[in-house]
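*Asks:* could you look at this predicted model? Sequence included:
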Amino acid sequence: METPTKTFRRIVTGHDPEGKATIICDAPPVNTHLVGGKGGATFFEVWHTVETPVLIHPQPDETDENGLILPPPKNGTRIRVIDFPPEGDEIRNLTEKEAAEKFRSMGDENASTSSQGAPHPLMHRTETLDYGIVLEGEITMILDKGETTIKAGDIVIQVGTNHAWSNRSGKNCRMAFVLIDGQFTNNFNLKN
């Protein structure tokens, strides 16, 4: 099995007291979470906003959050990078209760839609519009009806759909996600 990929830099810009653009921070992200223990996905929380439109401050400051929170803040956004190791039987054999616990550890138990006969035990849905970009490797996106393998350079526009990610490649997959808070319209017939 391939070892996880190297870390990356998070570069945050802002303004000095004279209003000149400057670099505020240039370092690897420090807010990281290993989900599911050894062999689980690693979440690198890069940045989030708490309102739209975003208020631009001369010296941007991260809003504190305790632990990992799957969706963005209400009316906000979130960018994260996830390293997905190759999927093993410990994921494929999760029960509904164990799947719900995985999402509880990500701060959103209600996102889990795991059920008997679901296409994958980690099926989930969030009320968000997500842009997912494969940076390295490949991964399979599983939906209620169908699946597709996406590779480095491919981009997924995830529009509030029930889905799961399955790394069947035998190598690490790294994806960047931009999550934007959303709201389902009244004409949806959402079934888990």
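*Replies:* Received it, and whenever you're ready, just let me know what you need. Residues are numbered from 1 along each chain as shown.
*Asks:* CA atoms for contacts and neighbours, from now on please.
*Replies:* Will do.
*Asks:* in this protein, which spans are strands?
*Replies:* Secondary structure of the chain (DSSP state E): strands located at 10-15, 21-27, 32-35, 41-49, 77-84, 128-136, 138-143, 147-151, 155-159, 163-166, 173-181.
*Asks:* Serialize those to TSV and add fields for distance to residue 71 and mean neighbour count.
*Replies:* Listed next are the strands of the chain as TSV, based on distance: least, C-alpha to C-alpha, whole Å; neighbours: other C-alpha atoms under 10 Å:
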stretch	distance to residue 71	mean neighbour count
strand 10-15	20	15
strand 21-27	24	12
strand 32-35	15	17
strand 41-49	10	21
strand 77-84	8	21
strand 128-136	7	19
strand 138-143	18	20
strand 147-151	22	15
strand 155-159	13	15
strand 163-166	14	21
strand 173-181	7	22
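*Asks:* can you tell which of those is closest to residue 92?
*Replies:* strand 163-166 (9.1 Å; C-alpha to C-alpha).
*Asks:* one more structure, for comparison:
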Amino acid sequence: MRRIVTENGPDGKSRIMRIDELPAHSDIWESDSDNPLGFLPRPDSLGSLDFLSGGVKVMSLNLPTDADMVEYLKDGIPGHDEHGFHRTPTLDILILLEGELSLELDDGLTSMKPGDVVVQRNTNHAWRNTGDKPARCFSVICSPVNGLNTER
């Protein structure tokens, strides 16, 4: 995957700022309320469930198979329980590009197919990949400036 970032030059004309090759699992871009057009991801942000207030985080994800996830969970994943459930105070948009994936919520499981989009709204969830290879996804995570009202 390539990251192609644009900018406006000193002459006001649009141009390419940079082109980078990225690994399959990577943070692509971030922004926060002080930098609405964004910046290169912070080196310590990959895989982190800490999001900048008023920010957006764009990610390319390879979600592991259930068999591999069991091994990762044995060592513990910050912010996840022993079954892979986690909740972030964010609005998440996830698109399944390739592979098999299901979204598990407290009240059940929903299967996805490539091209499906999940609009995740501050809910407790886990991803299940019953396939034999990682599921490739694209995600945009938005973190409100004042946090989310979790009472709704």
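*Replies:* Perfect, thanks for sending it. Everything numeric in this text was worked out from a predicted model, so none of it was measured.
*Asks:* identify whichever of the strands of the first structure lies nearest to residue 98 of the first structure.
*Replies:* Taking the strands of the first structure one by one with C-alpha to C-alpha, strand 32-35 is closest: 12.5 Å.
*Asks:* which secondary structure elements does the closest one sit against?
*Replies:* strand 41-49 (3 or more C-alpha pairs under 8 Å, 6 or more residues apart in numbering; DSSP states H and E).
*Asks:* how much space between residue 102 of the first structure and residue 111 of the first structure?
*Replies:* Distance, residue 102 of the first structure to residue 111 of the first structure, using C-alpha to C-alpha, to the nearest Å: 10 Å.
*Asks:* same deal with residue 165 of the first structure?
*Replies:* Counting by C-alpha to C-alpha, the gap from residue 165 of the first structure to residue 111 of the first structure is 14 Å.
*Asks:* same question for residue 93 of the first structure.
*Replies:* 19 Å.
*Asks:* do residue 24 of the first structure as well
*Replies:* With distances taken as C-alpha to C-alpha, residue 24 of the first structure is found 34 Å from residue 111 of the first structure.
*Asks:* now swap in residue 84 of the first structure and tell me
*Replies:* On the measure of C-alpha to C-alpha, residue 84 of the first structure and residue 111 of the first structure end up 19 Å apart.
*Asks:* likewise residue 67 of the first structure?
*Replies:* Residue 67 of the first structure sits at a distance of 17 Å from residue 111 of the first structure (criterion: C-alpha to C-alpha).
*Asks:* which one's more surrounded, those two?
*Replies:* Taking neighbours as other C-alpha atoms under 10 Å, residue 67 of the first structure and residue 111 compare with residue 111 leading, 20 against 13.
*Asks:* look up how far residue 160 of the first structure lies from that one.
*Replies:* For residue 111 of the first structure, the distance to residue 160 of the first structure equals 11 Å [C-alpha to C-alpha].
*Asks:* what's the overlap in contacts for the two?
*Replies:* Here residue 111 of the first structure and residue 160 share the contacting residues 125-126, scored by C-alpha atoms under 8 Å, 6 or more residues apart in numbering.
*Asks:* which residues does the counterpart of residue 6 of the second structure in the first structure contact?
*Replies:* Counting by TM-score structural alignment, residue 6 of the second structure corresponds to residue 13 in the first structure. Residues near residue 13 of the first structure by C-alpha under 8 Å, 6+ apart: 21-25, 60.
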